[in-house]
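Asker: here's a sequence, model it:
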Amino acid sequence: MSEIRIDTPADAAAEPSHDQDDRLTPEFVRAVIDHVERGEADAARALVAPLHPADIAVLFELAPSESRRPLAAALADLLGGDVLAEMNDWVREELMEALAPHEVAEIATQLDTDDAVAIIEDMGEDEQRAVLRAMEPDDRAAIEEALSYPEESAGRLMQRDLIAVPEHWAVGDVLDYLRRNEDLTTDFWEIFVVDAGHHPVGTCKLSWILRTPRNIAVSDVMQREQTLIPVDMDQEEVALRFQKYGLISAAVVDPNGRLVGMITVDDIVHIIQEEAGEDILRLSGAGDGDINEPVLDSYRSRVRWLIANLGTALVASTIIGLFEGTIARMVALATLMPIVAGVGGNAGTQTMAVTVRAIATNKLTQANTVRSIMREIRIALLNGSTIAAVIGSGVALVFGNGALGAVIAAAMMTNILVAGLAGVLVPVTLDRMDVDPAVSSSVFVTMVTDSMGFLAFLGLATLAGLAG
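Answerer: As a prediction, the model looks like this:
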């Protein structure tokens, strides 16, 4: 029965495309791919045509790599700019390689400037030039200007298509302008008001324009206070501004304060998701962490941090070697060492994750750094006291050695306190040195907690004469 449903478009369409969590079902994806493999392009298009562009993009991401190009050929008329704009970067790059420059140019012209730039910026220089040559002069100029700005900046993110009117106009003039000009963008939430030098002086929400009498001057209803985004501002900082001030859109200005574009909240949602994911993946040293990333790229991004961790592990190993005689005389120490280091490492990771996130969201600044450090010290003392009491009592009972229980309790207390300090001081120090704390913090924090855990435990055991 399942084969019959797949063979005919009408029956296949009866197969639900989404599950209860609004995800494409494996059966639906398999049905589309089967049609393509059998050369039934019309049947495949009949299944995919009702999908939202975002779901079509997901379909390509779920398809096996070897099926994506045949799938793109079969669904060429559905593979528009709105689909590519939603597609995973790695999958989109793979498909772009299969298209001729004029085909990429045609798709790019359908998109807002920011989405077109996202497609073109990852291409090689030769491919970029070929695509730009195939575009209309106005579109090419806009793309080239955007590419001239730094990566992940407001200039790359902004849209050039916006509505700007002079401040001396009346509301009726604005309404007439919007209705008579068919070439104006259709997606906007507010109108920017500019002076004679094209500097933004205010904004008007569409609701204000629609509800205000025609004879009222725009300058009388506009909001003069607005958040202006410098064209070279990092996209993460832009996202923070949108979040802080609850913006729907914002004007982007060049170094001379002239209006050059706008950024809308739909673009910011992607940035917030992207930046949050990046921080988590960088803390683990997993690179981009994308399941569509080529294997060799993932290998290169991960192996360097594993090598760095190997180096820091040698430091901890050296410390253990200094107490080789102590360990040899009391084997129980070797059994308990990983507990001290492991719990300290987890405590450091907790503090580090909170600190890196606070730095990324501008909640941890020079104004409250000392207060944050003192807060983490208090938390570490509370955690250390609790864990030390538990592990100390447990070891004393299990091994029948009160001195050993006291030593491991003291070592645990020391290491958790050090872990709390390292978890906040390492990211803050790296941030002050203009080094991304999300990338490097975990290596240094792990080294500190492992080394201090072994040193405190073995050192105290030697001083207490437990192995004597």
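
Asker: please make it C-alpha for all contacts and neighbour counts, starting now.
Answerer: Fine.

Asker: distance of residue 364 from residue 457?
Answerer: Using C-alpha to C-alpha, to the nearest Å, residue 364 is found at 33 Å from residue 457.

Asker: who's more crowded, those two?
Answerer: residue 457 (24 against 19; other C-alpha atoms under 10 Å).

Asker: can you report how many residues lie near residue 88?
Answerer: What residue 88 shows, counting by other C-alpha under 10 Å, is a neighbour count of 17.

Asker: I figured it hits residue 59, correct?
Answerer: No: applying C-alpha atoms under 8 Å, one finds residue 88 not in contact with residue 59, separated by 10.8 Å.

Asker: secondary structure class for residue 165?
Answerer: Classification of residue 165 by DSSP: H, G, I helix; E, B strand; the rest coil places it in strand.

Asker: could you find the closest non-adjacent residue to it?
Answerer: The spatial neighbour of residue 165 that comes closest, neighbours along the chain excluded (C-alpha to C-alpha, 6 or more residues apart in numbering), is residue 193 at 5.1 Å.

Asker: contacting residues for the one you found?
Answerer: 164, 165, 166, 167, 200, 201, 202, 203, 204, 218, 222 (C-alpha atoms under 8 Å, 6 or more residues apart in numbering).

Asker: what about 6 Å?
Answerer: Listed by C-alpha atoms under 6 Å, 6 or more residues apart in numbering, the contact set of residue 193 reads 164, 165, 166, 167, 200, 201, 202, 203.

Asker: for the second one, give its distance to residue 262.
Answerer: According to C-alpha to C-alpha, residue 165 stands 14 Å off from residue 262.

Asker: compare those two (neighbour count), which wins?
Answerer: residue 262 (24 against 19).

Asker: quick one: contacts of stretch 385-392?
Answerer: Outside stretch 385-392, the residues that touch it by C-alpha under 6 Å, 6+ apart are 405, 406, 409, 412, 413.

Asker: please give me the structure for this one as well, since I'd like to look at both together:
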Amino acid sequence: MSRDLADPEDELDIDTESEEDLEDLALGEDYALNPQFVSMVVDAADRGDSERLRDLLSALHPADVADLMGFLSADYREEVLPHLDPEALAEILSEMDHEIREEVLEAVAPETLARALGELDSDDAADVVDDLEADKRAQVLAAMPETERAAIESALSYGEETAGRLMQREVVAAPQFWSVGQAIDHFRREADDLPELFFDVYVVDPSYHPVGAVPISTLLRSKRDTPLAQIMESVSDIPVDMDQEEVAYIFDKYHLISAPVVEPGGRLVGQITVDDIVGVIHEESQEDILALAGVSDAGRNADVMDIVRSRLPWLLLNTLTAALAVSVIQAFEDEIAQIVTLAVLMPIVASLGGNGATQTLTVAVRALASRELSAFNALRTVGREMLVGLLNGSILAVVTGAAVYALFRDVGLCVAFAAALVINMFMASVAGALVPLALDRMGRDPAVSSAVFVTFVTDFTGFFAFLGLAALILL
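Answerer: So this is what the prediction gives:
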């Protein structure tokens, strides 16, 4: 096996570093893996040094091991996999990128996977099982205890990116007639059945409907004879079929640490905690950023043809809109032939308009995603962006118009250029604000397709305004 990573500049040939030394070496100040450490892992794999590999891997947090697997090629991942700590395997799998995890899961025996998944909360276990091929999924589930298997199968029965898929079924609940002392005594007796991490005790009525929640901090501060109903706080119930983006919005708006999840009848079926929401926010923000560019998440191991298929349709649509914009140039080809300078200046008008539109578009899409922009304040927001476009266009017109006059000494050309720039910057602001609003109103994702249409508006307007004004003024 040949190495595909460079050796560290100063290869450490002493195999007696302490685990603390290796931890310091593994991560940089930004908590990213050091290339030197990755090279050390590759070198140990090349030499078949199992003991060294185990030492290096054991020095890493499971999340860092998952990151390491993303840097390694498929051959090296296969070499490293048998040396992973079996007790940490489940957490490592839950932290891996989906593409890499799918590959790694195929190399792990079903019985090993079943034992590992038993260490995870039901939401994380379901997320891992969802990446398994159907045959292997059946084998893994068959090897699991009935209770754990039922929890995972229940989670997988909900739609992707819903609260049901996101939630963990393990919750801490108590009847509303209990006191603080009764609750604490019960939790201590049933400690083995409690979730690994929880923040609230959900107070439920006889129908198991959540009527409130007692934060753990409040529970510990209260006297033993205090009724839970007296110290409980109101809760924000999350319907089991709610979209995960909506759930994240609720958590952010109401500053939640956890929330109960209820089925259609209102019965408590699980909980969502803030650590799950952090992942959702990260995932949704990545999707929006990529969608603005008309691409999907390529990942570190994405197939070339998959990337091509995700990007090509938008490029083809952009080709069509560009052809329409260029048709304006063709309509003024006689004017351009007489005044060649027009061909030099018209891309500047279109480019500045495009940049202005991108600024407005980015702000509008972010405002829509964060629910800061709605029909109620749309008119005010669009008006503000129109004014910004006029002011920016006017300032740029003065600056660039002066430069055009200094270069070409033609007042008419200067006026045509400056006026076209003001018009295009104004239209750029209008399009940047209105296009995502219109698409959102139509039920389309404004982050995905806005850029293509906004670019068309600025190109078309820029070319038409400049060439049309030049034809009127100069010819």
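
Asker: can I get the contacts of residue 193 of structure 1 in a markdown table with distance to residue 153 of structure 1?
Answerer: As requested, the contacts of residue 193 of structure 1 are exported to a markdown table (distance: C-alpha to C-alpha, whole Å):
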| residue | distance to residue 153 of structure 1 |
| --- | --- |
| 164 | 22 |
| 165 | 26 |
| 166 | 28 |
| 167 | 29 |
| 200 | 20 |
| 201 | 23 |
| 202 | 23 |
| 203 | 23 |
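
Asker: so among the residues you listed, which ones count as buried?
Answerer: Burial by neighbour count, judged by 16 or more other C-alpha atoms under 10 Å, picks out 164, 165, 166, 167, 200, 201, 202, 203 from the contacts of residue 193 of structure 1.

Asker: does the residue positioned nearest the centre of structure 1 lie in a helix or a strand, and which?
Answerer: What sits nearest the mean C-alpha location of structure 1, by C-alpha atoms, centre = their mean, is residue 274, with 2.0 Å. According to DSSP states H and E, residue 274 of structure 1 maps onto helix 265-284.

Asker: that helix: what's the following helix or strand?
Answerer: Counting by DSSP H and E, the element after helix 265-284 of structure 1 in chain order, helix or strand, is helix 295-322.

Asker: what residues in structure 2 pair up with that following helix?
Answerer: Counting by TM-score structural alignment, helix 295-322 of structure 1 falls onto residues 304-331 of structure 2.

Asker: list the buried residues for that stretch?
Answerer: 314, 318, 321, 322, 325, 328, 329.

Asker: go on, stretch 81-99 of structure 1?
Answerer: Applying 16+ other C-alpha under 10 Å to stretch 81-99 of structure 1 flags 81-93, 95-96 as buried.

Asker: count of residues packed around residue 54 of structure 1?
Answerer: 14.

Asker: map it onto structure 2.
Answerer: Per TM-score structural alignment, the equivalent position to residue 54 of structure 1 in structure 2 is residue 63.

Asker: check which helix or strand that match maps to.
Answerer: helix 62-71.

Asker: equivalent analysis for residue 260 of structure 2, please.
Answerer: Counting by DSSP H and E, residue 260 of structure 2 is part of strand 258-262.

Asker: again with residue 215 of structure 1
Answerer: Per DSSP H and E, there is no helix or strand for residue 215 of structure 1.

Asker: give me the mean deviation of the helix or strand that the helix holding residue 63 of structure 2 is followed by from structure 1.
Answerer: Moving toward the C-terminus from helix 62-71 of structure 2, the next helix or strand (DSSP H and E) is helix 74-80. Superposing on structure 1 and averaging over aligned pairs (mean C-alpha distance after the TM-score superposition for structure 1), helix 74-80 of structure 2 comes out at 1.8 Å.

Asker: residue range for helix 74-80 of structure 2 in structure 1?
Answerer: With TM-score structural alignment as the criterion, helix 74-80 of structure 2 aligns to 65-71.

Asker: count of neighbours near residue 237 of structure 2?
Answerer: Residue 237 of structure 2 has 18 nearby residues by other C-alpha under 10 Å.

Asker: what's the counterpart of it in structure 1?
Answerer: Residue 237 of structure 2 maps onto residue 228 in structure 1, by TM-score structural alignment.

Asker: check contacts around that match.
Answerer: Contacts of residue 228 of structure 1 by C-alpha under 6 Å, 6+ apart are 251, 252.

Asker: try 8 Å this time
Answerer: Neighbours of residue 228 of structure 1 in contact, by C-alpha under 8 Å, 6+ apart: 250, 251, 252, 253.

Asker: just give me the match in structure 2 for the second one.
Answerer: Yep, that's residue 251 of structure 1 we're talking about. By TM-score structural alignment, residue 251 of structure 1 lines up with residue 260.
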